[in-house]
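A.B. asks: fold the stuff below for me.
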Amino acid sequence: MKLYNYFRSSASFRVRIALELKGLAYEYRAVHLAKGEQKQPEFTALTAEGLVPLLELDDGRRLTQSMAIIEYLDETHPQPALLLADAAGRARVRALAQIVACEIHPLNNLRVLKYLVHELKVGDEAKNAWYRHWVRLGLESYEAQLAAQPATYSHGDAPTLADCCLVPQIFNAQRFDCDLSGLPRTMAVFEACMKLPAFQRAQPSACPDFEA
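C.D. replies: Okay, here's the model as predicted:
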């Protein structure tokens, strides 16, 4: 498999975590979003969306959208499971994952931040305030969900799809100097995840295209 991704892309990071948790080998293909490589014909020929991550399977089929990719990996390589066997557990894991993937990330991804700056002429201070506001709001919701059903990871005693989403969001929140105080369960889950080799291997600093 080939994974077209960018070290700083949180959506790409989610997929790298899933691949590492499942012990699946893949070829790392870097697409530098900040340099606009996702808009180049070489990449748009692979996906009309022009977004990462893009997972190209061994048979040449291409999958897009991180959540869909992870669920595909979970269905085709069931162990370790990232979605639970019981319907209520799956719903909770998906709900936690979607707090990040549907509530926080769409408002703060690189395209949105660039639009704020270049089209709406928002200054860096206001842009960062925008970012921090939506991160904080979403993580407070995440914290409340964890408080209602405490566990080592986001749901239970093993990482799930929710943790694949949470960890990259915390990385980005730290990069933007977001306020992460008062989120004890969320941060405890993050720290538990980062003790695992799979999460360490997937983190941005471990990527071949990493730039400090």
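A.B. asks: CA only for contacts and neighbour counts going forward, please
C.D. replies: Will do.
A.B. asks: need the next SSE after the helix or strand that Glu125 is a member of, C-terminal direction.
C.D. replies: Following DSSP states H and E, the helix or strand that holds Glu125 is helix 124-148. For helix 124-148, the following helix or strand on the C-terminal side (DSSP H and E) is helix 161-175.
A.B. asks: now what about that next one, what contacts it?
C.D. replies: 10-11, 13-15, 17-18, 70, 82-83, 93-94, 96-98, 100-101, 105, 132, 135, 153-155, 180, 190, 193 (CA atoms under 8 Å, 6 or more residues apart in numbering).
A.B. asks: could I get the buried residue list for that helix?
C.D. replies: 161-173 (16 or more other CA atoms under 10 Å).
A.B. asks: how much space between the residue nearest to Lys39 when sequence neighbours are not counted and Arg29?
C.D. replies: Once flanking residues are discounted, Lys39 sits nearest to Gly50: 6.1 Å by CA to CA, 6 or more residues apart in numbering. According to CA to CA, to the nearest Å, Gly50 and Arg29 sit 14 Å apart.
A.B. asks: how about Arg61?
C.D. replies: The spacing between Arg61 and Arg29, counted by CA to CA, is 16 Å.
A.B. asks: the two: who's more crowded?
C.D. replies: Arg29 (16 against 9; other CA atoms under 10 Å).
A.B. asks: for that one, which non-adjacent residue is spatially closest?
C.D. replies: Spatially, and ignoring its direct neighbours in sequence, Arg29 is nearest to Tyr4 (4.6 Å; CA to CA, 6+ apart).
A.B. asks: alongside the first, I'd like the structure of this one:
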Amino acid sequence: MASASVGEEEHNNNNKLILYSYWRSSCSFRLRIALNVKGLEYEYKAVNLLKGEQSHPEFLQLNPIGFVPVLVDGPAVIFDSFAIIMYLEDKYPQHPLLPTDIHKRAINFQAASIVSSSIQPLHNLNLLQKYIEEKVGPDEKLPWVQSVIRKGFTALEKLLKEHSGRYATGDEIFMADIFLAPQLHSAYKRFNIPMNEFPILSKLHETYYEIPAFREAWPENQPDAVGELSQ
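C.D. replies: Below is the predicted model of the structure:
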């Protein structure tokens, strides 16, 4: 039997990772996939964004900006999904989320950046409810989201055209897939984006549904989804 890696030994010797998450948060969704792909067990602590729990003083001690996810790993407290994924990549090297080829790494970073900088922040809960709905009008929320997603997806289709295989940048799961899967899921499930407009992304979306590490991370499979889905 092969000996455990340093990262695995450290993980086994420490307390279980704790993930502060909200079931519908795509940033939390990314982390759940990353943890599953790396085979890391974690304790799930729900933070109800609709009830404002992210603004409670005890949560702000963990993340002063008041967003999920937050990962607690012993004495280490890390927030921001990108930072957490890089932390996991450094500390727990099993099942790497970045390829060794520097060009392919750059493609992964670009795909992740398009999702995390140019798509997701422009349709998060605060923006839609506090600005688009209140200052523009509730009927403008969906057209706004759809225009943002279509612009980002068009860029992703061009970026991945020469690089995709079974997954976004070849035949292994890497960071681009971790960021794409939640965005594709919400585009299809919540925002009625016709995926046939984006053949590469549509194929990836179908592939992700076949992977247990992704399915287990779906929003509807999280413990805090049960109460809200039943309402």
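A.B. asks: the counterpart of Phe67 of structure 2 in structure 1: neighbour count?
C.D. replies: By TM-score structural alignment, Phe67 of structure 2 lines up with Leu51 in structure 1. Each residue near Leu51 of structure 1 was counted by other CA under 10 Å, and the total is 21.
A.B. asks: Leu51 of structure 1 reaches Gln38, doesn't it?
C.D. replies: Yes. The pair Leu51 of structure 1 and Gln38 passes the contact test of CA atoms under 8 Å, sitting 6.3 Å apart.
A.B. asks: what about the helices in structure 1?
C.D. replies: Using DSSP state H, the helices found in structure 1 span residues 10-21, 41-44, 66-76, 87-98, 105-108, 110-118, 124-148, 161-175, 184-194, 197-202.
A.B. asks: which part of structure 2 matches the fifth one?
C.D. replies: I take that to be helix 105-108 of structure 1. Helix 105-108 of structure 1 corresponds to residues 120-123 in structure 2, going by TM-score structural alignment.
A.B. asks: so the equivalent of Ala34 of structure 2 over in structure 1 versus Ile99 of structure 1, what's the distance?
C.D. replies: Aligned counterpart of Ala34 of structure 2 in structure 1: Ala18 (TM-score structural alignment). Shown here: Ala18 of structure 1 relative to Ile99 of structure 1, a distance of 18 Å by CA to CA.
A.B. asks: ok, those two, which is more surrounded?
C.D. replies: Legend: neighbour count by other CA under 10 Å for Ala18 of structure 1 and Ile99, higher for Ala18 (29 against 19).
A.B. asks: pull the contacting residues for the more buried one.
C.D. replies: Ala18 of structure 1 makes contact with Ile70, Leu73, Leu82, Leu161, Cys164 under the criterion CA under 8 Å, 6+ apart.
A.B. asks: go on, Gly152 of structure 2?
C.D. replies: So Gly152 of structure 2 contacts Ile114, Val115, Ser118, Ile119 (CA under 8 Å, 6+ apart).
A.B. asks: Asn5 of structure 1 now?
C.D. replies: Asn5 of structure 1 makes contacts with Ser12, Tyr28, Arg29, Ala30, Val31, His32, Val52, Pro53, Leu54, as judged by CA under 8 Å, 6+ apart.
A.B. asks: show me the subset of those residues that structure 2 keeps too.
C.D. replies: Here is what carries over to structure 2 from the contacts of Asn5 of structure 1, by both residues aligned by TM-score structural alignment, their matches' CA atoms under 8 Å: Ser12, Tyr28, Arg29, Ala30, Val31, Val52, Pro53, Leu54.
A.B. asks: so how far is Tyr28 of structure 1 from the nearest residue to the first one once chain neighbours are set aside?
C.D. replies: To tie it back to what came earlier, the one meant is Ser12 of structure 1. What sits nearest to Ser12 of structure 1 in space, not counting adjacent residues and going by CA to CA, 6+ apart, is Pro53, at 4.9 Å. As for Pro53 of structure 1, its distance to Tyr28 of structure 1 is 11 Å (criterion: CA to CA).
A.B. asks: which one of the two has more residues nearby?
C.D. replies: For Pro53 of structure 1 versus Tyr28, neighbours defined as other CA under 10 Å are more numerous around Pro53 (26 against 17).
A.B. asks: which residue is nearest the centroid of structure 2?
C.D. replies: Closest to where the C-alpha atoms of structure 2 average out (CA atoms, centre = their mean) is Arg30, at 2.1 Å.
A.B. asks: list the contacts of that one.
C.D. replies: Arg30 of structure 2 touches Ser81, Ile178, Phe179, Ala181, Pro182, counting by CA under 8 Å, 6+ apart.
A.B. asks: and the furthest pair within those?
C.D. replies: Spanning the widest gap among these are Ser81 and Ala181, at 14.0 Å by CA to CA.
A.B. asks: what is the neighbour count of the corresponding residue of structure 2 for Thr186 of structure 1?
C.D. replies: For Thr186 of structure 1, the aligned position in structure 2 is Leu201, judged by TM-score structural alignment. Leu201 of structure 2 is flanked by 24 other residues according to other CA under 10 Å.
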